[in-house]
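> the sequence and its predicted three-dimensional model are supplied below.
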Amino acid sequence: MENALVIGSSGGIGAALVAGLKGRGVATTALSRREHGLDVTDEASVSQHLEALEGPFDLILVATGALEIGGAAPEKTLKALDPQAYLAQAALNTLGPMLVLKHGLRLLPRDRPATFAALSARVGSIGDNALGGWYSYRSAKAALNQMLRTASVELARSHRQLACVALHPGTVATPFTEAYLGRHPAVPPAEAAQNLLRVIDGLTPAQTGQFFDWQGKAVPW
């Protein structure tokens, strides 16, 4: 891997991924809303920022996302379901990464192996859902998984050496998860980033359209 693009580089995991890639000697381009004004929920913003890049990138990794948007916490019960909170989750956690793929596709090579990866979450797994709750966040991540799977089918025709995947980073100790850790063990962002990069290292085009956790194990849809 020679060149990488990380979207969401100012977040805990995103910043650690940038540091991890640079530590490997990978030329890494970083973009975020906080540092560069990139808003993945605004297609014009995504287009403007990605059109300014040259590429090609061996890896495009989207590390954006949020559990809470506008103060709306994950729902504990159906009574808490709010249409605007749901739409905000879909805009950031589903459409955001897909807009990056839409406008970043030209930056991915067709003549050699490459990876497009977006951070998803195990709670977006329908098959693994035994606890309920978190309607909007779960649904937004499940929709992201479906969109990535669908894109992988299309892109297998134009980018035959591309692995287009969803990745679950595990529970990471960041401001993103601080209020929800409870008794769940969490790893530091640097460790999570190294775990994810090891998974990415092992990907092949045969695994495109799949959903993997930080150990490289397939997550049920």
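Thanks, I have it.
> please make it C-alpha for all contacts and neighbour counts, starting now.
Noted.
> what's near enough to touch the nearest residue to L31 once chain neighbours are set aside?
Excluding the flanking residues, the one nearest L31 by Cα to Cα, 6 or more residues apart in numbering is I7, at 5.0 Å. Residues near I7 by Cα atoms under 8 Å, 6 or more residues apart in numbering: G14, A30, L31, S32, I60, L61, V62, A63, T64.
> take the one below as the second:
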Amino acid sequence: MSFLDGNAITSLTSEGAENSSIINTLVIGASRGIGLGFVEKLLLDNRITKVYATYRDSESASGLFALLDAYPNKLTCFAVDIIDEEQIAKCVEKIRTDTDKLHFAINCVGILHDRNLQPEKSLRQINVENLTRYFQVNSIASVLLAKHLQPLFKHKENSVFATISAKVGSIGDNQSGGWYGYRASKAALNMLMRNVSIEYGRSCPKAIVVTLHPGTTDTNLSQPFQKNVPPEKLFSVERTVNQLFSVIEKLQATDTGQFFSWDGSKLPW
């Protein structure tokens, strides 16, 4: 039950009626890393009709803008800071002027470190400002997206709403501690999206909602922490995207609300 199947609609052409497939997709956090990789893959897939993509900072979105130049009719980009609900709402309204349905959306936005933000090694390093930022970006943003995207998933065609989570957000798998804010914000993300899956099950019954662990990917997010990662466990962006896309394409209706690893296995909460 792939979102790439079962989306046929009837359109009239000069030769008469024929079946065509319209598949609309959205990548949130597409300026670089996994998000940009998803945009590239979707643009190259002839089954995909439209790709919408968001970015926060134009200075770091040169790769996305290059794709926009190359695919002006297939790709549409929006500047959105997803911790700002008003910006999310305005973005979704712009999408809704163009289409009334999405078949695939993936939120790739996440934060692990920044200038004054580093994963905590002990309780001594915890402060309210950093914890708040972790939850704003890694948890709250996704449920705000789910709130405003809901009307675009209220249709009768297969669809998927996926969010990038992290294995370190698994409470059951946590054996080493540390990284308080990042771990807790990803655990909260998993719970929020589990809730979303239940509500979408009533209002958007053809939508599958999942969280995904991408593995350690060679991006700016993981770069300071790659030293002890075996080479075979450090994935290129292209490999990560291909692996996650394979998982997404194989999802069944009964998988909604679940937490999957890059290899398709289910992770403990």
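Thanks, I have it. Computed from a prediction, not measured in an experiment: that's the story for all the values here.
> what's the TM-score once they're superposed?
TM-score of the superposed chains, computed with TM-score structural alignment, normalised by the length of the first structure, equals 0.97; 221 aligned residues with a Cα RMSD of 1.1 Å.
> what's the burial count for the aligned residue in the first structure for A89 of the second structure?
In the first structure, the residue matched to A89 of the second structure (TM-score structural alignment) is S47. Per other Cα atoms under 10 Å, the neighbour tally for S47 of the first structure reads 17.
> which helix or which strand is home to S47 of the first structure?
helix 43-51 (DSSP states H and E).
> could you measure from R115 of the second structure over to N130 of the second structure?
Per Cα to Cα, to the nearest Å, R115 of the second structure is found 11 Å from N130 of the second structure.
> revised request: answer the last question for H103 of the second structure.
Distance of H103 of the second structure to N130 of the second structure, given as Cα to Cα: 35 Å.
> who's more crowded, these two?
Set H103 of the second structure next to N130 and count neighbours by other Cα under 10 Å: H103 wins out with 24 against 19.
> once you drop chain neighbours, what's closest to the counterpart of that one in the first structure?
Under the alignment defined by TM-score structural alignment, H103 of the second structure is paired with D58 of the first structure. Closest residue in space to D58 of the first structure, ignoring its immediate chain neighbours: A114 at 4.6 Å, by Cα to Cα, 6+ apart.
> show me the contacts for that neighbour.
Per Cα under 8 Å, 6+ apart, neighbours of A114 of the first structure: F57, D58, L59, L108, Q161, L162, A163.
> and of those residues, the nearest to E191 of the first structure?
Nearest to E191 of the first structure, judged by Cα to Cα, of these is L59 at 19.2 Å.
> surely that closest one meets V18?
No: in this structure, L59 of the first structure is not within contact of V18 by Cα atoms under 8 Å, at 11.7 Å.
> once aligned to the second structure, how far is the host helix or strand of L197 of the first structure on average?
Using DSSP H and E, L197 of the first structure maps to helix 189-201. Average distance, helix 189-201 of the first structure versus aligned residues of the second structure after superposition (mean Cα distance after the TM-score superposition for the first structure): 0.6 Å.
> matching residues in the second structure for that helix?
Against the second structure, helix 189-201 of the first structure falls on residues 237-249 (TM-score structural alignment).
> pull out the buried residues from the matching stretch.
Within stretch 237-249 of the second structure, the residues that count as buried by 16 or more other Cα atoms under 10 Å are V237, E238, R239, T240, V241, N242, Q243, L244, V247, I248.
> could I get the full set of helices for the first structure?
Shown for the first structure, the helices assigned by DSSP state H span residues 12-23, 33-36, 43-51, 83-89, 96-104, 135-158, 189-201.
> now the angle between helix 12-23 and the helix holding L197 of the first structure, please.
Interaxial angle, helix 189-201 of the first structure versus helix 12-23 (axes from the mean of the first three to the mean of the last three Cα atoms, to 10 degrees): 60 degrees.
> against V199 of the first structure, how distant is Q215 of the first structure?
7 Å.
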